[in-house]
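S.K.: with the sequence up front, the predicted model follows.
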Amino acid sequence: MSKTVLISGAGIAGSTLAYWLGRNGFDVTVVERAEMPRSSGNPVDVKGPAVDVVEGMGVMPRLRAAASQVERMSFVDATGRERSGLRLSAFQGGAGDREVEVARADLAAILLGAAREQAEIRWADSISEIAQDADGVDVVFGNGDRGRYDYLIGADGLHSNVRGLVFGPEAEFLRHLGMYAATLPVGRAFGNEREVIMFNRPGQAISVHPSKGKAVAAFMFRHDAVPGLGHRDLDGHKRLIAEAFSGPIGIFGDLLDQVDAADDLYFDSVSQVRLPRWSEGRVALLGDAGSCLSLFGDGSTLAIAGAHTLAEELIRTPDHPHTAFAAYERRHRKLVEPKQRGMRVASTLMVPATSAGIVVRNAVTRFLR
């Protein structure tokens, strides 16, 4: 009898894992809280170790068709005048020109399309109770259904429900890095199709990515953690963005009107998740649920790579969860930990905290053109 696996989260990590396990004989179910895939999110890279994974899934032609044509980032003032810039090839990974940048929603949809061929997807549902023993995991779903599985994988993001039910309260593992970020689709790009435009004030940044005809704006700003701000509080998110970007912002002012009117706004803290271990018995965490890199750490690339590594280890030792999870964690931490350590450097480049920092960043990036 094939092993049964329940994956919480139909995002990038969950869909990739569902594909590889289903393709290799596992009986896979994916449960997703949302009613449908979300349409927002900044473009992300598929690079380095993730390239071989998506090529093995047969989805690279679709990713290339959806990929952006962006080649450079221009740092501008409030009038749109360029002050500096750099070619994005400076951030290319080990897979060179095989790498692609694609809208997060497109990447998630393409990976989910592959996963649907290998797994059952339960939309608009979640997990409310988890109990496990040496032989399996018993789950109660939000709609009252019950199930028993050989393995449960939490691939449900920064605010993981599985992590909370099995490993403990979010506050024990989530570290706010002093910044918030929001993204939403907007009516137009500010540059050409090969250029990301970024405007900075001290501790703040607004970027507009052309994203192959579907422009996406991002708002990033340094701010202490706001007590009681929920990650689904749309009105609270809009208020915080409006307060952070009050005052003249030149040609970018109309973007705030689009934020105010948005009904699909991605918003969250820029945070890290750090746990001493990523598994407990027959339950394991994957992607942001276990090791969030948030915004500046190649999170999508590592989610894909981590999902493939976890699948490999479960396929190798399907009857020995401790062995499989330990090997997955040992291998994948080698990729994750350097990225977590480098996040502050990346945030300094993108969102300098002071006027002097903006001047220095612009001066340095002139040499990277």
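M.R.: Noted; the coordinates are in hand.
S.K.: alpha carbons only for contacts and neighbour counts from here, please
M.R.: Noted.
S.K.: measure residue 101 to residue 249 for me?
M.R.: Residue 101 is 28 Å from residue 249, where distance means C-alpha to C-alpha, to the nearest Å.
S.K.: ok, now residue 163?
M.R.: Using C-alpha to C-alpha, residue 163 is found at 40 Å from residue 249.
S.K.: so the two - more neighbours on which side?
M.R.: Each of residue 163 and residue 249 has its neighbours counted (other C-alpha atoms under 10 Å); residue 163 has more, 26 against 18.
S.K.: contacting residues around the host helix or strand of the more buried one?
M.R.: Using DSSP states H and E, the element containing residue 163 is helix 161-166. Helix 161-166 has contacts (C-alpha atoms under 8 Å, 6 or more residues apart in numbering) with 8, 127, 129-130, 153-154, 156, 169-170, 280, 283, 285, 289-290.
S.K.: ok, and the most crowded of these?
M.R.: Going by other C-alpha under 10 Å, residue 289 tops these with 31 neighbours.
S.K.: who's in contact with it?
M.R.: Neighbouring residues of residue 289 by C-alpha under 8 Å, 6+ apart: 154-160, 163, 273.
S.K.: strands - which of those residues land there?
M.R.: Judged by DSSP state E, the contacts of residue 289 include 154, 273 as members of strands.
S.K.: for the contacts of residue 289, give me TSV that also has distance to residue 355.
M.R.: What follows is the contacts of residue 289, written out as TSV (distance: C-alpha to C-alpha, whole Å):
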residue	distance to residue 355
154	41
155	39
156	38
157	34
158	31
159	33
160	37
163	40
273	30
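S.K.: which one of the contacts of residue 289 sits closest to residue 57?
M.R.: residue 155 (18.8 Å; C-alpha to C-alpha).
S.K.: thinking that closest one is in contact with residue 7, fair?
M.R.: Yes - using C-alpha atoms under 8 Å, residue 155 makes contact with residue 7 at a distance of 6.6 Å.
S.K.: check it against this one:
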Amino acid sequence: MSRSILISGASIAGPTLASWLSRAGWEVTVVERFDHVREQGQNIDVRGVGRQVIRRMGLEDAVRAAHTGETGTEFVDEHGRAVATFAGGTDDTSGGTAELEILRGQFAKILYEHSKDGAEYVFGDQITALHDDGSGVDVEFQRGSRRRFDAVVLAEGLRSRSRALIMPDARIHELGLYNAFLAIPRTGDDTDRWRVLPCGRGRMLSLRPDNLGTTQASLSFISDVRGLDRLGHDDVAAVLRATFADVGWVAPRVLAELDNGSLYFEDIGQAKLGTWSRGRIALLGDAAHCASPVSGMGTTLALAGAYVLAGELAGHDDPRDAFARYEQVLRPLVTKAQQLPPGAPRIAHPRSRLQLAAFRTAVRVAASPLLGRVSGLAGKYMTPPAEAITLPEYPIPAAAA
């Protein structure tokens, strides 16, 4: 007898879980509050065990074909002159620029296309109530009719609304960092490197290439004030313009594009929860164990977590046993990922001129062929622990790419 599962969230973790579980014989439904697969989004990378998952899915070539074209990382000064340059990674894990870089929206579309034939997708709806009676979960939706499932997985974001239905006491570990992303028109001055400008006073500006003919810009800053991410677009734009008004290089160009419709603004944090499940309801991805973009591990955790959860659900009759085993297998990887490099994120957002000078000296040392090897700085700050666990082998056939 087939078993049914509801997955909330159609970004990275949700469709990956849907793909594996449908191949294992589950009846899979995915609900997504947006009315379509969101194709916009910043650069993300696929590393270590995450690469292993997409290989097992037969998707590595598809992801590689959508590569952003980024070839390395370059720290610059306020005039855009290179301070230190790092080549892109040449293996599964290393480098500030990974060997596989892709836009989040394009990756989400690849995973959706790979999973849609085996799963029912419901767009433009969301969960409003969850009733777990021990033998199944009755789910209420904002628009759709009430339905019953054998298990529910919330594959949502760091500040998941549905998570609050089962874990109202969950708290976010705030990092005191805001990040804004937007796509801006590409110019002849843009390069194929991720160019990063620490601006002083706790601010950073960067540009990254993409494969769409535009450039991905980000503006980040340290702040002790929480809640700015809940402001409307106009107020967020005003905050960014005031914060970066005196910054040189390409700041005026980026600020001029804040109203072009692509702005995404978030308050960066981590989800450090004591458990990732309640009864027949489990958490996955950022809702369970967000390590933050600072870690460089978000996509890897989403992929590995979905794969492990699917494998355990396929091998256990009771979802609660599967959830316990999923957490046991994945928790060591999450623990490593959430241990950010020393001083991060503030070390890369220096406040004073002295701190900025010290940071530039440090990246010069790290980029030096000789001093970098001796100091180990490049490895410490630019190589996430994406191979911290060995992925189990589960007897689930992967769908054809």
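M.R.: Nice, thanks for sending it over. In this text the structure is predicted, and so the values were computed from the model without any measurement.
S.K.: secondary structure and distance to residue 353 of structure 1 for the contacts of helix 161-166 of structure 1 - can I get that in a markdown table?
M.R.: Formatted as a markdown table, those follow (DSSP: H, G, I helix; E, B strand; the rest coil; distance: C-alpha to C-alpha, whole Å):
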| residue | secondary structure | distance to residue 353 of structure 1 |
| --- | --- | --- |
| 8 | strand | 37 |
| 127 | strand | 40 |
| 129 | strand | 43 |
| 130 | strand | 43 |
| 153 | strand | 38 |
| 154 | strand | 35 |
| 156 | coil | 31 |
| 169 | coil | 31 |
| 170 | helix | 27 |
| 280 | strand | 39 |
| 283 | strand | 40 |
| 285 | strand | 33 |
| 289 | helix | 28 |
| 290 | helix | 28 |
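S.K.: quickly check the residues you listed for the two that are furthest apart.
M.R.: Applying C-alpha to C-alpha across the contacts of helix 161-166 of structure 1, the maximum distance is between 129 and 290, 19.1 Å.
S.K.: mean per-residue distance, the strand ranked longest in structure 2 to structure 1?
M.R.: Scanning structure 2 for the strand with the most residues, using DSSP E, yields strand 172-185. Once fitted to structure 1, strand 172-185 of structure 2 is off its aligned match by 0.8 Å on average (mean C-alpha distance after the TM-score superposition for structure 1).
S.K.: buried sites along the following helix or strand past that strand?
M.R.: Downstream of strand 172-185 of structure 2, the first helix or strand assigned by DSSP H and E is strand 193-200. Within strand 193-200 of structure 2, the residues that qualify as buried are 193-200, counting by 16 or more other C-alpha atoms under 10 Å.
S.K.: let's have the residues you listed in JSON lines, adding distance to residue 319 of structure 2.
M.R.: JSON lines is the format used below for the buried residues of strand 193-200 of structure 2 (distance: C-alpha to C-alpha, whole Å):
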{"residue": "193", "distance to residue 319 of structure 2": "45"}
{"residue": "194", "distance to residue 319 of structure 2": "43"}
{"residue": "195", "distance to residue 319 of structure 2": "45"}
{"residue": "196", "distance to residue 319 of structure 2": "45"}
{"residue": "197", "distance to residue 319 of structure 2": "47"}
{"residue": "198", "distance to residue 319 of structure 2": "47"}
{"residue": "199", "distance to residue 319 of structure 2": "49"}
{"residue": "200", "distance to residue 319 of structure 2": "50"}
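S.K.: which one among the residues you listed gets closest to residue 107 of structure 2?
M.R.: residue 194 (19.1 Å).
S.K.: so the closest one makes contact with residue 72?
M.R.: Yes - assessed by C-alpha under 8 Å, residue 194 of structure 2 is found in contact with residue 72 at 6.2 Å.
S.K.: which residues are in contact with each of the two?
M.R.: residue 97.
S.K.: all strands of the stretch 251-369 of structure 1, in order?
M.R.: 266-273, 279-280, 283-285 (DSSP state E, counting those that start in this stretch).
S.K.: distance from the first one to structure 2 after superposition?
M.R.: After superposition onto structure 2, the mean distance of strand 266-273 of structure 1 to its aligned counterpart is 0.9 Å, using mean C-alpha distance after the TM-score superposition for structure 1.
S.K.: quick one: residue 5 of structure 1 is in a strand?
M.R.: Yes - counting by DSSP: H, G, I helix; E, B strand; the rest coil, residue 5 of structure 1 is found in a strand.
S.K.: now the angle from the helix or strand harbouring residue 237 of structure 2 to strand 172-185?
M.R.: Assigned by DSSP H and E, residue 237 of structure 2 belongs to helix 233-243. Interaxial angle of helix 233-243 of structure 2 relative to strand 172-185 (axes from the mean of the first three to the mean of the last three C-alpha atoms, to 10 degrees): 90 degrees.
S.K.: so which bits of helix 233-243 of structure 2 are buried?
M.R.: Neighbour-count burial for helix 233-243 of structure 2 flags 233, 236-237, 240-241, 243 (criterion: 16+ other C-alpha under 10 Å).
S.K.: of all those, which two lie farthest apart?
M.R.: Top of the distance list for the buried residues of helix 233-243 of structure 2 (C-alpha to C-alpha): 233 and 243, 15.2 Å.
S.K.: circling back: with structure 2 superposed, average distance for the helix holding residue 163 of structure 1?
M.R.: Helix 161-166 of structure 1 sits 1.2 Å off on average (mean C-alpha distance after the TM-score superposition for structure 1).
S.K.: go through that helix and flag the buried ones.
M.R.: Counting neighbours by 16+ other C-alpha under 10 Å, one finds that the buried residues in helix 161-166 of structure 1 are 161-164, 166.
S.K.: okay, now residue 88 of structure 1: neighbour count?
M.R.: The number of residues packed near residue 88 of structure 1 is 15, by other C-alpha under 10 Å.
S.K.: since that was my last question, I'll sign off now.
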